[in-house]
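> Give the three-dimensional model of this entry:
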Amino acid sequence: MKIKFTPFKWLGRIFPFNWIGDIFRFSFKMLIQGVNKVQESIRLQLIVTFVICLLVSMLTYSLSATFFDQYNKVARIDYTEGKAEIEREARSIVTRLQYKLSGISEDEVKPIIEDMVQYSSYKMLILSLDGKVLYKTPNTTETQVDVHHLISNAMNERIYNDNTSKEFISFFPIDLVSEKAYLVVSGIPRPQIEYDPGSSPIPLIAAVAAFIGLFYWLTKRKMKDVEELAQGLLEISKGNLDYRVPHKSSDELGSLADNINHMAKELQRTIEEERLAERTKNELITNVSHDLRTPLTLIIGYLRLLKDKNYENERQAETYLNIAASKSEKLKGLIDDLFEYTKLSNHGVSLAKERVCLNELIEQLLEETVSYAEENELVLERHLPAEKLMAHIDADKIIRVFENLLTNAIKYSSKPGVVSVRLTREEGYAHICVINNGDPIPEDELDKLFERFYRIDASRTSSTGGSGLGLAIAKSIVENHDGKIWAETVGREIRFCVRLELIDS
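Now for the predicted structure:
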């Protein structure tokens, strides 16, 4: 679920400067957008999860290493600080000896060194350039020193940093009044105990365990979603198309769940359509067999009578022959209607569309139907607009639609009575309604009127001359024109309406 960002109006009251509030609002908005982006992407979720686990494992390693290193620390003797102390002692003496720019006399050197000796046990020498001892502390016995060897030892000590208890020597050049000299301070460096951290594999093991455990815990719910998707696919593959995978996230897994559900829905719809098509095919075969068998049985019966000369006179034979011929024509009409419906349903008929005036087409059709209406004691009323309504249609096919509607209206109207035809324009479409009064049609059966071979009651059977395909053929023709046909009833008034798209006059 996404977090919706709502600006905080009270920030201006908290912060004295607007720009501080703006920075806070902008930062908060960027944070929310970032959270939403992470929620929408598994890749970003894995990256964030990996970073969090890595940081926690590093913190775990640091804390455990601190604890275990202190617990396993190793003691060692270190002389570094003792050597540094000797070095500082020598520098301190040099600083005091060289406060005069013109040099210092030997008499001035002795009090300084003696003063330093009171606080130190180190050996101190003042050497001439050739190594002669000019002054020394009481704890020193040398009278002559090899300066070259002394410098070599001191340099080796500094280069190799030998951390042992050997004597450490520090020397500095000084300026006496009479000559150049060296100050040499030496002694055994004071030892100091240092503790080195010990090594242990436990911090690394703890860090790896923390990473794996936290990664498993953070990805547990997502893996559960994946398992549910897999289980859903397995369930659908077994044929349970009513099963739906739960939608739990807005990332790619959520989209996958939606696609799986859509796939199951479409498969279910396709299978239902195939079942309906199979059932419809079976019903069609049954209905066609029934409607073809009735006239065919009569034809065969009368032809057999004629063949066996089972008639009393020529007049009766002629009657049998006329009945057989009439039933043959009816049988031919039924077969023609069936072929026509099949072609229209499978879009096997190409429409010869042309620009046609609906006013004139309906007017002409009504003129041709007047005599048939009068024979049935009906009056045809027309309500046509003065404006010419033009449509791009196949005139012959549309005429067949209205002929069927008018014929049905006349055939099933209450006699005497009126049949009305109304043509109106509504939002770029032409609405044509054929209206008659007759027995009310139940609301739930209005849509079934356009199904093939459907008849409401026994009064509308093949004995009335209908094939049961007229309205089904009319519906197919109208739908092939991207139009719509429907029936509605108000009391005893029955309306069959057609909607066709108009074109500019």
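> use CA for all of it now, contacts and neighbours both
OK.
> Need the three-state assignment for the residue in the chain sticking out farthest from the centre.
Distance from the centre of the chain peaks at residue 107, with 95.2 Å (CA atoms, centre = their mean). Secondary structure, DSSP: H, G, I helix; E, B strand; the rest coil: residue 107 is helix.
> Quick check: the gap between it and residue 97.
11 Å (CA to CA, to the nearest Å).
> ditto for residue 424
According to CA to CA, residue 424 and residue 97 sit 125 Å apart.
> Over to residue 60?
As judged by CA to CA, residue 60 and residue 97 stand 56 Å apart.
> cool, and residue 400?
Going from residue 400 to residue 97 by CA to CA gives 133 Å.
> the more surrounded of the two?
Shown here are residue 400 and residue 97; by other CA atoms under 10 Å, residue 97 has more neighbours (20 against 16).
> Counting residues, which helix of this protein comes out longest?
Looking across the chain with DSSP state H, the single longest helix is helix 252-307.
> now for that one, which elements pack on it?
Contact analysis of helix 252-307 by 3 or more CA pairs under 8 Å, 6 or more residues apart in numbering; DSSP states H and E lists helix 202-237, helix 314-345 as its packing neighbours.
> Run the angle between it and helix 314-345 for me.
Helix 252-307 runs at 170 degrees relative to helix 314-345, counting by axes from the mean of the first three to the mean of the last three CA atoms, to 10 degrees.
> Please state the offset of helix 252-307 from the chain centre?
38 Å (CA atoms, centre = their mean, to the nearest Å).
> I figured residue 188 hits residue 168, correct?
Yes - applying CA atoms under 8 Å as the test, residue 188 and residue 168 come out as touching, 6.1 Å apart.
> Looking at these two, which has the bigger crowd around it?
A count of neighbours by other CA under 10 Å puts residue 168 above the other of residue 188 and residue 168, at 23 against 18.
> quick one: contacts for that one?
Taking CA atoms under 8 Å, 6 or more residues apart in numbering, we find residue 168 in contact with 83, 86, 154, 157, 186-189.
> same thing but at 6 Å, please
Applying CA atoms under 6 Å, 6 or more residues apart in numbering to residue 168 gives the contacts 186-187.
> I have a second one here; can you model it like the first so I can compare?
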Amino acid sequence: MKLRTKLWLLLVVSTAASMILFGFSSVWIGKVANKGYALFQLNPLAQSVVDLVEQQPVFGPDTVKPILDQAHAEHPAIRWMWLDDQGRSIYDTAGLNPVYSFKDLAMLMQQLPKSYLTDADVHVLTQTDKDGKSYFLLLSLPASAMKQGEVYFLIRKISSLLTLTIPLILAFSLPFLLAIWLFSSINRRIRKLNRALNQLNIQHDSPTVTLIDASKDELGQISRHYNEMALRIRSQFTEIQQFESKRKLLLSNLSHDLRTPLTTMLGCAEMIRTGNYKDQHELQSRAKIILQRCRYMDKLLDQMLDISRLDADDLTLRLAHHNLSEIVRKIAVEYFMILDGGQVVLDVDTPDEDIHLYMDAPLIERALRNLLDNAIRYGKDGRYLGIRLTADGQSVSVIVKDKGKGIPPEHQAHIFERFYRVDSGRSGEGLGIGLAIVKDISLAHQGNVELSSTPNVETVFRIKLPC
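Below is the predicted model of the structure:
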């Protein structure tokens, strides 16, 4: 069943049920909470007693007394008096037997509507005839014995019933119409949301359905959440596609990067096995090539392991106080030995006073080595490698600088993304994750990494960590 049908059924059934409930509850509550005599009950009650008296042969005290006493026993709150045409009391259940003049009786009846709305006694006068004489039955009861609330509608013609039903219909129709308007509006907005969800597509070229709903209720919030969700899903799908494309390129590059050194190693090993070399110097040269290619392949496997760890979010910090200056000096010595004999100038600048930091030393060392390897691999043409350590009381900076070919401006915004390589061809080595690891390590330490590069002039990487 559709929501619109459910809403219509709910409105119709609830309206009918409310009217029935109103009628039954009014009657029931009136009987329970509004006890007493109703004004319309007194006249029939008095007439029933007069009918009993009229059956008697004479209207004397002996014949009237049993009937009035019986009525008083059944209705003890009512005082019953039988009067003759002179206003004299023939019998009074209260035993007072007063005498009323015509004026007195007229005043009782004249003040009845007004006295009924006050705390005065209520009187009902009923007349009958016997042997050419008039007799009267007078009922008197206190206001406390009457119902405390009564509503009467006097209808002489059916057409006059419209004066009651039309206001009643209008009274019930107004909330009904307002509910219809509200439910129709909600149903229309839900249909728009449902249609937008059905048309949601994460592909690039598919149109984006944007819901415009300025209201601040729950449906308005859901519509705005839908718009944000649709944009987020499409953006994430685009990122996944790019990531998958880079992953495929990674596998292709990895296959080439492993096959090329492996082919070289096989050729050198075969030459050594067959003894097909000129002298001892050529033998050492071939062995050195095998060693270099083995180290290169070992570095590739380490990078593959890094990829697995990044995918598994296995970057757990083990923080402790360490001497960052000592770590920088130790690494600088190692790279000085690596660069010894080459034409690259190593420039190291650290403060005289050691800098101690609360950090994960192996991870920081790994990040620094990645920057240094990157500078040597791509900036060696500048023949300069600088390492600098600074502190300003708020943060500590580890700076790696080279003067090589640098990074073009159009690549600088993406250089820290996984698998991103400035050179998409095969001239460069590596898998494009070294700088991504540096960024992850910096962020894990609540810091960041910055890049400033002017091609063929200077390229600076700065790891900034809070003190």
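> among the helices and strands packed on helix 252-307 of structure 1, which is nearest residue 48 of structure 1?
helix 202-237 (10.4 Å; CA to CA).
> Flag every buried residue along that closest one.
Neighbour counts over helix 202-237 of structure 1 (16 or more other CA atoms under 10 Å) mark 203-204, 206-208, 210-211, 214-215, 218, 222, 225, 229, 232-233, 235-236 as buried.
> Stretch 193-201 of structure 1 now?
Residues of stretch 193-201 of structure 1 classed as buried: residue 197 (neighbour count, 16+ other CA under 10 Å).
> which SSE is the residue nearest to residue 172 of structure 1 when sequence neighbours are not counted in?
What sits nearest to residue 172 of structure 1 in space, not counting adjacent residues and going by CA to CA, 6 or more residues apart in numbering, is residue 183, at 5.2 Å. Assigned by DSSP states H and E, residue 183 of structure 1 falls within strand 180-187.
> so what secondary structure elements neighbour that strand?
strand 123-128, strand 168-175 (3 or more CA pairs under 6 Å, 6 or more residues apart in numbering; DSSP states H and E).
> Name the next helix or strand downstream of it, please.
Where DSSP H and E defines the elements, the next helix or strand beyond strand 180-187 of structure 1 is strand 192-196.
> Check the offset of that next one from the chain's centre.
Distance, centroid of strand 192-196 of structure 1 to centroid of chain: 61 Å (CA atoms, centre = their mean).
> Likewise for stretch 459-473 of structure 1?
With CA atoms, centre = their mean as the basis, the mean position of stretch 459-473 of structure 1 lies at 53 Å from the chain mean.
> circling back: pick the most deeply packed of the helices and strands packed on strand 180-187 of structure 1.
Scoring those by mean neighbour count under mean count of other CA atoms under 10 Å gives strand 123-128 as the most buried, with a mean of 23.
> Just give me the match in structure 1 for residue 405 of structure 2.
In structure 1, the residue matched to residue 405 of structure 2 (TM-score structural alignment) is residue 439.
> Identify the residues contacting the nearest residue to that match once chain neighbours are set aside.
Spatial nearest neighbour of residue 439 of structure 1, chain neighbours left out: residue 492 (6.1 Å); criterion: CA to CA, 6+ apart. When contacts are counted by CA under 6 Å, 6+ apart, residue 492 of structure 1 touches 437-438, 440.
> let's see 7 Å
Counting by CA atoms under 7 Å, 6 or more residues apart in numbering, residue 492 of structure 1 makes contact with 437-440.
> Among these, which pair sits farthest apart?
Farthest apart among the contacts of residue 492 of structure 1 by CA to CA are 437 and 440. That separation is 8.4 Å.
> about what we covered before: Validate this expectation: the match of residue 405 of structure 2 resides in a strand.
No - per three-state DSSP, residue 439 of structure 1 lies outside any strand segment and is coil.
> quick one: it from residue 226 of structure 1, how far?
According to CA to CA, residue 439 of structure 1 and residue 226 of structure 1 sit 61 Å apart.
> for residue 247 of structure 1, same thing?
For residue 247 of structure 1 relative to residue 226 of structure 1 (CA to CA), the value is 11 Å.
> cool, and residue 396 of structure 1?
59 Å.
> For the alignment partner in structure 1 of residue 309 of structure 2, which non-adjacent residue is spatially closest?
Here residue 309 of structure 2 is matched to residue 343 in structure 1, going by TM-score structural alignment. Closest residue in space to residue 343 of structure 1, ignoring its immediate chain neighbours: residue 349 at 5.7 Å, by CA to CA, 6+ apart.
> Specify the local secondary structure of that neighbour.
coil.
> Then residue 389 of structure 2?
What three-state DSSP gives for residue 389 of structure 2 is strand.
> Now do the same for it: its match in structure 1.
By TM-score structural alignment, residue 389 of structure 2 lines up with residue 423.
> show me the contacts for the nearest residue to that match once chain neighbours are set aside.
Using CA to CA, 6+ apart and skipping the chain neighbours, the partner closest in space to residue 423 of structure 1 is residue 432 (4.6 Å). Residues near residue 432 of structure 1 by CA under 7 Å, 6+ apart: 422-424, 497-499.
> go on, residue 357 of structure 1?
Counting by CA under 7 Å, 6+ apart, residue 357 of structure 1 touches 388-391.
> I'd like to know which of the residues you listed are buried.
Those of these that meet the buried threshold are 389-391, by 16+ other CA under 10 Å.
> Pipe the residues you listed into CSV and attach secondary structure per row.
Below are these laid out as CSV (three-state DSSP):
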residue, secondary structure
389, coil
390, strand
391, strand
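> which among the residues you listed gets closest to residue 301 of structure 1?
Closest to residue 301 of structure 1, out of all of these and judged by CA to CA, is residue 391, at 49.3 Å.
> Now do the same for that closest one: its match in structure 2.
Here residue 391 of structure 1 is matched to residue 357 in structure 2, going by TM-score structural alignment.
> Roughly how far does its match sit from residue 323 of structure 2?
Residue 357 of structure 2 is 7 Å from residue 323 of structure 2, by CA to CA.
> go on, residue 308 of structure 2?
Residue 308 of structure 2 sits 30 Å away from residue 323 of structure 2, going by CA to CA.
> next one: residue 179 of structure 2
Noted for residue 179 of structure 2: a distance of 73 Å to residue 323 of structure 2, by CA to CA.
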